[in-house]
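1. all I have is the shape, not the residue letters:
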């Protein structure tokens, strides 16, 4: 099999952030679960694109840098999307980025959903905020979402339980990617001479 590509969108606001840490764990576990010759992983930090995203919402025209990021997400074989939880939902920056995508950009794309927060009581954000968003975008989220509270990073046993969830979700994403047909390069197409088209009428 040829290379597969995974786009990783992380909306953490601090550096370092637990959101980025969770995103990296999910990406590494997915890379390990994919039985392919090569896996390309592109990590996108939305905090670095906040001004570009805002300007695009105001003007409707993405900057060259944001257009490149949008193309990366659109062309990837799979997406890992991780957000911090604010006021019981995804962050505004996270939502704004997906608002500026074309309506069909994620159509049928396998997606692994992740979120981070201070306490376990925010874990329902996966099912009551993130899944409806990606269902609207017609993406294909895997069954297992991964939520990491502050306590998940605090002890060996908690970290081990988190890693089990990470590996389960990554395995589900890898299975979807492996089952999907490989993307055809945009410049690879079959040209039919005009005379042949006329002869067929």
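-> Noted; the coordinates are in hand. Values in this document were obtained by computation on a predicted structure and should not be read as measured data. Numbering: from 1, shown residues only.
2. CA atoms for contacts and neighbours, from now on please.
-> OK.
3. what ranges does the chain have for its helices?
-> 18-33, 50-59, 64-75, 92-99, 125, 131-136, 156-179, 194-199 (DSSP state H).
4. how far is the fifth one from where the chain is centred?
-> Looking back up the chat, that one is helix 125. Here the centre of helix 125 is set off from its chain's centre by 16 Å, with C-alpha atoms, centre = their mean, to the nearest Å.
5. now the helices of the chain in TSV, with distance to residue 10?
-> What follows is these, written out as TSV (distance: least, C-alpha to C-alpha, whole Å):
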stretch	distance to residue 10
helix 18-33	6
helix 50-59	12
helix 64-75	12
helix 92-99	8
helix 125	16
helix 131-136	15
helix 156-179	15
helix 194-199	47
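6. of those helices, which is nearest residue 84?
-> Among the helices of the chain, the nearest to residue 84 by C-alpha to C-alpha is helix 18-33 (6.1 Å).
7. which elements pack onto the closest one?
-> Where contact means 3 or more C-alpha pairs under 8 Å, 6 or more residues apart in numbering; DSSP states H and E, helix 18-33 is packed against strand 4-10, strand 78-86, strand 110-117, helix 156-179.
8. just the residues contacting it, thanks.
-> If you take C-alpha atoms under 8 Å, 6 or more residues apart in numbering as the criterion, helix 18-33 is touched by 6, 8-12, 39, 41, 80-84, 114-116, 148, 166-167, 169-171, 173-174.
9. and stretch 67-76, by the same measure?
-> Contacts for stretch 67-76 (C-alpha under 8 Å, 6+ apart): 4, 5, 6, 7, 42, 44, 79, 101, 105, 106.
10. let's bring in a second one:
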């Protein structure tokens, strides 16, 4: 399997790349995959040229192919003006509209303050939903004060485990079939004609509760 990581950090070293690396390590702790990291700051000129010419230079074409061929994608951006960076958006603007259909995507973002923590939900998630990717339920935002905190480590570990699970061939095949109708990975959980999915995710996957049992529990409350 192949895991592609896209980092839109502009500095070196970069907290965005650090978050991308930690998410990658958490994923690889649960699945065996070949990793390719794409640093968008190295492709900025090529991305701009593609907008003008309509043809990607060799390095950019290779990066686009790596994203399209991925069994799983980690995409991390710094926050600019309360949203993703222009470089990050420009890269995904030049990707073929069908390249990410059914691909499980783990979202990450970094910023200087916790006030922008919802950027993954109001900016990143709609972008990848539009591209018909399988956007995982857990996204990770890291503010400056989060580094070294247990809360961030816990979110990274949980997100990596989710991505690893949805990279497995059987789950990804199901996702690819249903991706146009999905908002989150939870939407492809196993269902039965008389079943309902609970919001609790046990360690071994989704738990199906018969509708009659759930209705009886609601009436008893």
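-> Noted; the coordinates are in hand. Treat the numbers as computed from the prediction; the structure is a model and nothing was measured.
11. adding distance to residue 110 of structure 1 and mean neighbour count, write the helices of structure 1 out as JSON lines.
-> Shown next, in JSON lines, are the helices of structure 1 (distance: least, C-alpha to C-alpha, whole Å; neighbours: other C-alpha atoms under 10 Å):
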{"stretch": "helix 18-33", "distance to residue 110 of structure 1": "12", "mean neighbour count": "22"}
{"stretch": "helix 50-59", "distance to residue 110 of structure 1": "23", "mean neighbour count": "16"}
{"stretch": "helix 64-75", "distance to residue 110 of structure 1": "11", "mean neighbour count": "17"}
{"stretch": "helix 92-99", "distance to residue 110 of structure 1": "15", "mean neighbour count": "17"}
{"stretch": "helix 125", "distance to residue 110 of structure 1": "19", "mean neighbour count": "23"}
{"stretch": "helix 131-136", "distance to residue 110 of structure 1": "10", "mean neighbour count": "15"}
{"stretch": "helix 156-179", "distance to residue 110 of structure 1": "6", "mean neighbour count": "18"}
{"stretch": "helix 194-199", "distance to residue 110 of structure 1": "37", "mean neighbour count": "8"}
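12. so stretch 37-52 of structure 2 matches what in structure 1?
-> Under the alignment (TM-score structural alignment), stretch 37-52 of structure 2 falls on residues 43-58 in structure 1.
13. returning to that earlier point: now the contacts of stretch 67-76 of structure 1 as CSV including neighbour count and distance to residue 55 of structure 1?
-> Output for those, formatted as CSV (neighbours: other C-alpha atoms under 10 Å; distance: C-alpha to C-alpha, whole Å):
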residue, neighbour count, distance to residue 55 of structure 1
4, 20, 32
5, 20, 28
6, 24, 26
7, 23, 23
42, 17, 23
44, 19, 18
79, 28, 24
101, 17, 14
105, 17, 20
106, 24, 22
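14. of those, which is the nearest to residue 141 of structure 1?
-> residue 79 (9.1 Å).
15. trace residue 110 of structure 2 over to structure 1, please.
-> Under TM-score structural alignment, residue 110 of structure 2 pairs with residue 116 in structure 1.
16. and if you look at residue 125 of structure 2?
-> Using TM-score structural alignment, residue 125 of structure 2 lines up with residue 131 in structure 1.
17. that match touches residue 140, doesn't it?
-> No - in this structure residue 131 of structure 1 lies outside contact range of residue 140 using C-alpha atoms under 8 Å: 9.4 Å.
18. which of the contacts of stretch 67-76 of structure 1 sit farthest apart?
-> 4 and 101 (21.6 Å).
19. list the contacts for the spatially most central residue of structure 2?
-> Nearest to the centroid of the C-alpha atoms of structure 2, with distances taken as C-alpha atoms, centre = their mean, sits residue 106, at 1.9 Å. Counting by C-alpha under 8 Å, 6+ apart, residue 106 of structure 2 touches 72, 73, 74, 75, 135, 136, 138, 139, 159, 160, 163.
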